[in-house]
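Engineer: task: produce atomic coordinates for the following.
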Amino acid sequence: MLTQPEDGPIPAEVLAGSVLAEADPHVAGALRWALARAGGEGLATLAAGARSADVDVRRRAVVAIAELGETAPGATEVLVAALDDPDGTVRRHAALALGRQGMTSVVPTLVGMVVEGADDVAAAEVLGALSEDPGCADRILAALVDELAAAPADGAVRIRLAQALVELAGTTGQEVLRRLAQDDDRTVALVASAFVGVLDERAAADGTA
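Structural biologist: Modelled structure (predicted):
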């Protein structure tokens, strides 16, 4: 068990090493919490972990680096490199973290996550935040529409895409959702209709209806 030395706090590099080695998610979460409050220290150890041959270590490293946020100089660069990791979980964690930092280049990865159903709720939320930028909103909307066209008979995919549409800023996805409310798949149509109602309420509350 990791204990605090009597002469001061646990060094960040020791915390980082423990994060990389800890398999218990609850203990790992507490270690990441402590590390995130170390002012960005420990990144060198985590960055090395992100290049480990052990996929579990890489996953833990990327999650911890994501929680350091932009406070740690060099963290963003490590996350960008992780987008090319052979492991899908590593790539997804990196994409979510970078999207939360406002990096729009991860939009295709996030849309892919929605389609695949891998952390799709989190991906849709990040896409919604990125869509606050009108230029990016158009890109996101176009990507979601393309995926709808590519999955005409997959109801589960279409429902996840509808969920992403309703997360977009303002009423960006409203027109597409209205079309989906007429979908041949009854379940998709019902879900889309409900989402149209959500957007109508949002517009009324914002005074844009």
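
Engineer: okay, CA-based contacts and neighbour counts for the rest of this
Structural biologist: Noted.

Engineer: tell me how many other residues crowd Ala149.
Structural biologist: By other Cα atoms under 10 Å, the residues close to Ala149 number 11.

Engineer: this one as well, want them side by side:
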Amino acid sequence: MTMPTNDTDARRTLQGLEDGNPSVRLRTALAVGTAPEPRFVDKLVDRCAIEPEFHVREALTWALTRHSPSTTVPKLVDELRSEAAQARSQALHTLSKIGDRRAWPAITRALLTDADDEVARSAWRAAVALVPEGEEPELAGALATQLGRGERATRLSLSRALIALGGEVITPLLRAAMTDPDPRVRRHALATERLSHNPDAGFEFAIEEAKRAVALGTAGREG
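Structural biologist: This next block holds a predicted model:
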């Protein structure tokens, strides 16, 4: 697919992003990213909020990363206030890929604790990618409030985000969480600490080890 040279071709491209065939939408998104055009940014952002196919959403994100951050970042930040969970999640995902720290102030505690797991997970990844030097402890404190949340994928995402912030930052928070009244929080904190020391062991192994330690009442006594 070639990129548009006039208004008629531009309209065809915009229609391609809405085509009923996901293969057409994918090709169109890749074409837009290959030859970036600022006039398509709004449509790319809008499509991210409703695109049902994962691989097409990834192409839309890639296309947005190919445009100037001065154009894309403000529009993506606006999406973070959307009532649609997918709009917030995909905007966060795209901001994490762009990596422009001007978006950092928009990564609020409300997003980090969003009721939608996909939004929260995307916010955790974006926050770790964008956090300015020196603000890691505050971010870690906000993330630690989510220990014990959700199913395996959500807990693993949070563990990875915490580990990415570094042991010196997260160790006191994890040790404190190991004494939490909620056993889910204690298990998750212990599993995160063990995973940080032995990433090759895998999350499932760390969780099972943590379950045993919590059941035996030894969580937080090691080290």
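
Engineer: fetch the TM-score of the aligned pair.
Structural biologist: After superposition, the two chains reach a TM-score (TM-score structural alignment, normalised by the length of the first structure) of 0.64; 183 aligned residues with a Cα RMSD of 3.9 Å.

Engineer: now Leu83 of the first structure: closest residue in space, sequence neighbours ignored.
Structural biologist: Of all residues not flanking Leu83 of the first structure in the chain, Arg91 sits nearest, at 4.7 Å (Cα to Cα, 6 or more residues apart in numbering).

Engineer: ah, wrong one, I meant Thr94 of the second structure
Structural biologist: Thr61 (5.4 Å).

Engineer: that neighbour sits in which helix or strand?
Structural biologist: Counting by DSSP states H and E, the element that carries Thr61 of the second structure is helix 54-65.

Engineer: centre of the chain to whichever helix or strand comes after that helix, how far?
Structural biologist: Remark: after helix 54-65 of the second structure, the chain's next helix or strand is helix 69-79, criterion DSSP H and E. Centre-to-centre, helix 69-79 of the second structure and its host chain are 16 Å apart (Cα atoms, centre = their mean, to the nearest Å).

Engineer: can you pull the contacts of Leu112 of the second structure?
Structural biologist: Residues in contact with Leu112 of the second structure (Cα atoms under 8 Å, 6 or more residues apart in numbering) are Ala120, Arg121, Ala123, Trp124, Ala142, Leu143.

Engineer: next one: Ala82 of the first structure
Structural biologist: Counting by Cα under 8 Å, 6+ apart, Ala82 of the first structure has contacts Ala50, Val62, Val90, Arg91, Ala94.

Engineer: kindly recompute the last result at 7 Å.
Structural biologist: Val90, Arg91, Ala94 (Cα atoms under 7 Å, 6 or more residues apart in numbering).

Engineer: and what of Ala120 of the second structure?
Structural biologist: With Cα under 7 Å, 6+ apart, Ala120 of the second structure has these contacts: Leu111, Leu112, Thr113, Asp114.

Engineer: tell me which element it falls in.
Structural biologist: For Ala120 of the second structure, the host element (DSSP H and E) is helix 117-130.

Engineer: what about that helix, how far off from the first structure?
Structural biologist: Using mean Cα distance after the TM-score superposition for the first structure, helix 117-130 of the second structure ends up 2.7 Å from its aligned counterpart in the first structure, as a mean over the superposed pairs.

Engineer: distance check, the most centrally placed residue in the first structure against Gly69 of the first structure.
Structural biologist: The residue lying closest to the centre of the first structure (Cα atoms, centre = their mean) is Leu96, at 2.6 Å. Distance from Leu96 of the first structure to Gly69 of the first structure, counting by Cα to Cα, to the nearest Å: 11 Å.

Engineer: kindly report the same for Ala137 of the first structure.
Structural biologist: 24 Å.

Engineer: between those two, which one's more packed in?
Structural biologist: Ala137 (20 against 17).

Engineer: ok, now which ones touch that one?
Structural biologist: Applying Cα under 7 Å, 6+ apart, the residues near Ala137 of the first structure are Ser131.

Engineer: so the helix or strand hosting it versus helix 120-130, what angle?
Structural biologist: Ala137 of the first structure is part of helix 134-150 when elements are defined by DSSP H and E. Going by axes from the mean of the first three to the mean of the last three Cα atoms, to 10 degrees, helix 134-150 of the first structure is angled at 140 degrees with respect to helix 120-130.

Engineer: next secondary structure after helix 134-150 of the first structure?
Structural biologist: helix 155-167.

Engineer: where in the second structure does the next helix or strand after that following helix fall?
Structural biologist: Moving toward the C-terminus from helix 155-167 of the first structure, the first helix or strand encountered (DSSP H and E) is helix 174-180. Using TM-score structural alignment, helix 174-180 of the first structure lines up with residues 171-177 of the second structure.

Engineer: got the buried residues for that stretch?
Structural biologist: Residues of stretch 171-177 of the second structure classed as buried by neighbour count (16 or more other Cα atoms under 10 Å): Thr171, Leu173, Leu174, Arg175, Ala177.

Engineer: circling back: make CSV from the contacts of Ala120 of the second structure and add distance to Val73 of the second structure and secondary structure to it.
Structural biologist: As requested, the contacts of Ala120 of the second structure are arranged in CSV below (distance: Cα to Cα, whole Å; DSSP: H, G, I helix; E, B strand; the rest coil):
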residue, distance to Val73 of the second structure, secondary structure
Leu111, 17, helix
Leu112, 19, helix
Thr113, 22, coil
Asp114, 21, coil
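
Engineer: good, we can wrap up now.
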